[in-house]
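Undergrad: Could you look at this predicted model? Sequence included:
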Amino acid sequence: MIKSPTAHEISYGLVELNPDGTIQRANDEAKRVLISEDGDSNYLFHRITNNEIKTKLHECFMGRANEFIVTIDNQPVFFLFHRSNNEQSQDRIHVYLFNIYNLLTLHDHNNWNNHLLSSIGEMAAGIAHEVRNPLTAVKGFLQLMEQTYKEEYSHIAQSELDRAIHILNDLMSVSKPEFVQEEKAAFNVCSKIESILLLFQNQLYDINVIKSFQDETAMVVGRRDQIKKALFNLIKNAIEAMSDGGTLMIEQYEDGHDVHINISDSGVGIPKDKLRLLGTPFFTLKQDGKGMGLAQVFNAIQSNHGKIRVTSEEGIGTTFYLSFPKKSQYSTQFIGGNTMLQVVDSKTDLTDFLFKNLDFYTREWVQYLEKNKSYITSLLKENGEMEQYDRAGNPIMKLVAQNILEIKTELIMDVAKERGVKSAKTEFPMHLAWELFQSSRGIIWNAIKSFYQESQNTLSTEEFFTLERNVNDIIDLYIDSYTAYYVNYKEDLLKSHRETVDELSVPIIPIAERVCILPIVGNVDTYRAKKIREKTLVRVKELKANQLIIDISGVPFVDTAVVNHLFKIVKGIKLLGCSTILTGISAEIADTMIELGIEIDNELKTRSDLQQALQDIQQFRIGKD
């Protein structure tokens, strides 16, 4: 039986292993609990008799888990699997064993244990809540289907099951490492932050963004997409915490070992008793949140050898502190053992080669387009783009040549903005622009291949992947920025057009003293119905109308939400002292009104068509005279 510790110390087992599984040392607790005395082998799996432990430890060696619980002598034992790494290779593996009952006996002396148990309880409650909701809906619709089969019920039940599966997949993505992960590489973290901020451009009007980058060329090592997604989520959360505006500050600096990134907001803050739960799956302070975003952030940072901590104060704001190992600690791994000077010299030669041969490869690129994508070249000639390429060369290849030594984020984004806005103004299709981008990428790599063939320079595998990452980072930043500026311009234009259409789509026409008509023509969605309601109330007030005819004979279809908006107009103008006559109601709209339970009372008159409504008004006026 595993002995219980005193109240002031906790006994635990520890086994130190080589990466191949051979035992280096084991303390007495580990020998007594885990390792059999039988056998002379020093191989861990030959010394363990418990098959369940063997299986679970094998999963840990395969990278599929880092901890598990197994019952030994009727007591639960928690196993923690930890790899220690040096700069070049795995150094040691440590397996820790904790008796969970012994941990529980120390709760009065270990606050962290209370927090752990509380977090587990809250996480379990969150899982139960998130998964129970869709499953309850599925159960209800299955019961309805037993009584009356409707295809709609089947679709809803299927979507709710998909939602439950999606929730569980999100949980698995946090609790279980990916079997297939992208390779680690060195990348410019400041340029990634710049590209992320560009994606939030439309949400930053009321927010003051302060960037303080000590070194804009700072490189970190890790899985680029994982870290980029984590930074995206942190910046997104910071922006959402400042719904009424505020300050977003992003700082970057270095010390002797790490690259540090601090992301601060002046938002609502986080209660102190909730701080410890950040990063726990299904814990969220958002009304519509699922609590998986920060869990994935913590997992991504830590799995890339980074560190993360957070401070917050309600009403003042929140700061996330991130740190990553500097690239120099991994220089041997990523530059194939060569010195940094050799790599820079090689890149300098490549830069000169790309500049000197820019015209040649631009012509080769244009010839490829004319031969294989003549539909694009015709459009480029109409817009005058081909002449610009003849003068200045392929813009993406030029950017690669300018930035291969050091990525200048603002330069790339400025060029992308100019070209993206110009393409949007000339209605150049986005899908054709993407074809140009991909063909440009191909011609750039053809040029790089020619450089190494002609110069007879050779690259190691790691050097090649470093070069590949740098070149594609430049191209991707340009494409992302171009797309964002193109879409932003189109959205602004669309918004402007829609506002103009809104002004023209509510033509309230005075036809007699204090009598107006509102003819509604065309499809009416919820957005348009809301605009009609708002402008009708204002116009009725301005005209001091006491009678309004709303003719909807020109509306082909109206859904339930739109019908609700129309009857809100009736109620609203009644408050202004104006009565309503509704004409042109189709059979479909009448059926919708019956479904909604809308009853016609004295606040609304209906007529079959506009002519009948006008005749009634005329007869009423004659009778009064």
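TA: That came through, no problem.
Undergrad: switch to C-alpha atoms for all contacts and neighbour counts from now on
TA: Will do.
Undergrad: my guess is V221 contacts N188, does it?
TA: No - proximity of V221 to N188 does not meet the contact threshold set by CA atoms under 8 Å, at 9.1 Å.
Undergrad: For these two, indicate the residue with more neighbours.
TA: The residue with more neighbours, out of V221 and N188, is V221; 25 against 20, by other CA atoms under 10 Å.
Undergrad: Show me what the helix or strand containing N237 is packed against.
TA: Following DSSP states H and E, the helix or strand that holds N237 is helix 224-240. Using 3 or more CA pairs under 8 Å, 6 or more residues apart in numbering; DSSP states H and E as the contact test, the elements touching helix 224-240 are helix 189-199, strand 258-265, helix 293-303.
Undergrad: which residues are contacting the second one?
TA: Going back to what we said before, that points to strand 258-265. Identification of contacts with strand 258-265 by CA atoms under 8 Å, 6 or more residues apart in numbering yields 218-220, 234-235, 238-239, 241-242, 246-254, 317-326.
Undergrad: And what about the closest residue to F78 other than its chain neighbours, helix, strand or coil?
TA: Nearest residue to F78 in three dimensions, chain neighbours excluded: I69, at 4.5 Å (CA to CA, 6 or more residues apart in numbering). Per DSSP: H, G, I helix; E, B strand; the rest coil, the local secondary structure of I69 is strand.
Undergrad: which residues touch I69?
TA: Neighbours of I69 in contact, by CA under 8 Å, 6+ apart: P76, V77, F78, F79.
Undergrad: Comparison target below:
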Amino acid sequence: MNLNYEEHYSIKDFLINNQEKFEEGLLKEATNVKDKINEIHRIGNINLLGNAHKVVMYIVEDREEDLINFAKYEGIAWAKHSLTLSFKLEWVQAIRRTLWVFLHHYDLLSPSEIDRETFFVQEKKVNVMIDHFFTHFFMAYSKFKDELLEKQRRLVESLSVPIIPIHTDVCVLPLIGELDSLRLTIINEKILTEIGSKSIQTLILDLSGVAPMEEEAVVMISQMIDSVFLMGCKTVITGLRHETVMSLRSPAATFNNQVEYRGTLQLAMKDVSLK
């Protein structure tokens, strides 16, 4: 390898003056990533080669805090744009191997021999710094993804319980799709919270869009209506189709006498407007 070297060069100087050779070596090591460099830059505005040099400089200058902060920044960037983690893993490992190749050449070109103790100190420092980069990159990546999933979960929960106020003390809850235990638990919690905070007196529960229910779901709806009743709120059920009625006729369903029924949501809303 034809490398530029002068006696006064520090390791930093040596790497800076052989940057193009370093990039060539890095791309040879990262066989799967090299064809993705332009794509990664286009998707996430991430300059892999430029960032690799930044990481290497932080390592040889022993700038641990800057390295960690940069690792966190990169972790968020990769998570935000859903870039493939396997590429990052290969890329950082390629940086590690390429850096050691250049440190070896620097030692061969240097007129002074490095003693064993100095070598092991340097080996520990380099590998620990790269491990720190790995650790903080993945921690930042995971934290961003976890927070994103939590936001999406809350959004889905909110959308799955569309409580619509139609009067100062009347609201409509139109349910659509399959009602499983998790979804019904969320619905129950939100309904009781809304009744308590907004002093709702009438809940119109529209079931015209629900799928046929299992017995567990019927039991949970029955318990939900009982809880609503105990909070001083009346339930009006609308939109019962044949298959829904058959589900609700289960012996597990014990609706109290406070429940009223209307054929359609429109009829229930008309009754409310007339009162």
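TA: On my side now, so go ahead. Just so we're clear, the structure is a prediction, and the values are computed from it rather than from any experiment.
Undergrad: coming back round to it: go through the contacts of strand 258-265 of the first structure and flag which are in strands.
TA: Cross-referencing those against strands under DSSP state E gives 219-220, 246-254, 317-325.
Undergrad: Could you write me a PyMOL select line covering just the buried ones among the contacts of strand 258-265 of the first structure?
TA: Applied in PyMOL, the following selects the buried portion of these according to 16 or more other CA atoms under 10 Å:
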select buried, resi 218+219+220+234+235+238+239+241+242+246+247+248+249+250+251+252+253+254+317+318+319+320+322+323+324+325+326
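Undergrad: Map the residue nearest to F78 of the first structure onto the second structure.
TA: Mapped onto the second structure by TM-score structural alignment, I69 of the first structure lines up with nothing.
Undergrad: gap between I69 of the first structure and N99 of the first structure?
TA: 10 Å (CA to CA, to the nearest Å).
Undergrad: most remote residue from the second structure's center?
TA: For the second structure, the largest distance from the centre (CA atoms, centre = their mean) belongs to P111, which lies 52.1 Å off.
Undergrad: picking that back up, against I250 of the first structure, how distant is the residue nearest to F78 of the first structure?
TA: Separation of I69 of the first structure from I250 of the first structure (CA to CA): 41 Å.
Undergrad: about what we covered before: residues that sit against both of I69 and N99 of the first structure, list them.
TA: Joint contacts of I69 of the first structure and N99 (CA under 8 Å, 6+ apart) are P76, V77, F78.
Undergrad: show me where the stretch 1-150 of the second structure has helices.
TA: Under the criterion DSSP state H, counting those that start in this stretch, the stretch 1-150 of the second structure contains helices at 11-17, 19-29, 37-44, 48-60, 64-80, 85-109, 116-160.
Undergrad: Need the winner for burial among the ones you listed.
TA: Comparing the helices of the stretch 1-150 of the second structure by mean neighbour count (mean count of other CA atoms under 10 Å), helix 64-80 ranks first with a mean of 19.
Undergrad: Quick one: average offset of that one versus the first structure, please.
TA: On superposition with the first structure, the average gap between helix 64-80 of the second structure and its aligned counterparts reaches 2.1 Å (mean CA distance after the TM-score superposition for the first structure).
Undergrad: Which neighbouring elements make contact with that helix?
TA: Short answer (3+ CA pairs under 8 Å, 6+ apart): helix 64-80 of the second structure packs on helix 48-60, helix 116-160.
Undergrad: so how far is the longest one from its chain's centroid?
TA: Remark: helix 116-160 of the second structure is offset 13 Å from the chain centroid, using CA atoms, centre = their mean, to the nearest Å.
Undergrad: which element follows that helix toward the C-terminus?
TA: Once the chain leaves helix 116-160 of the second structure, the next helix or strand it forms, by DSSP H and E, is strand 164-167.
Undergrad: just how off-centre is that next one within its chain?
TA: 33 Å.
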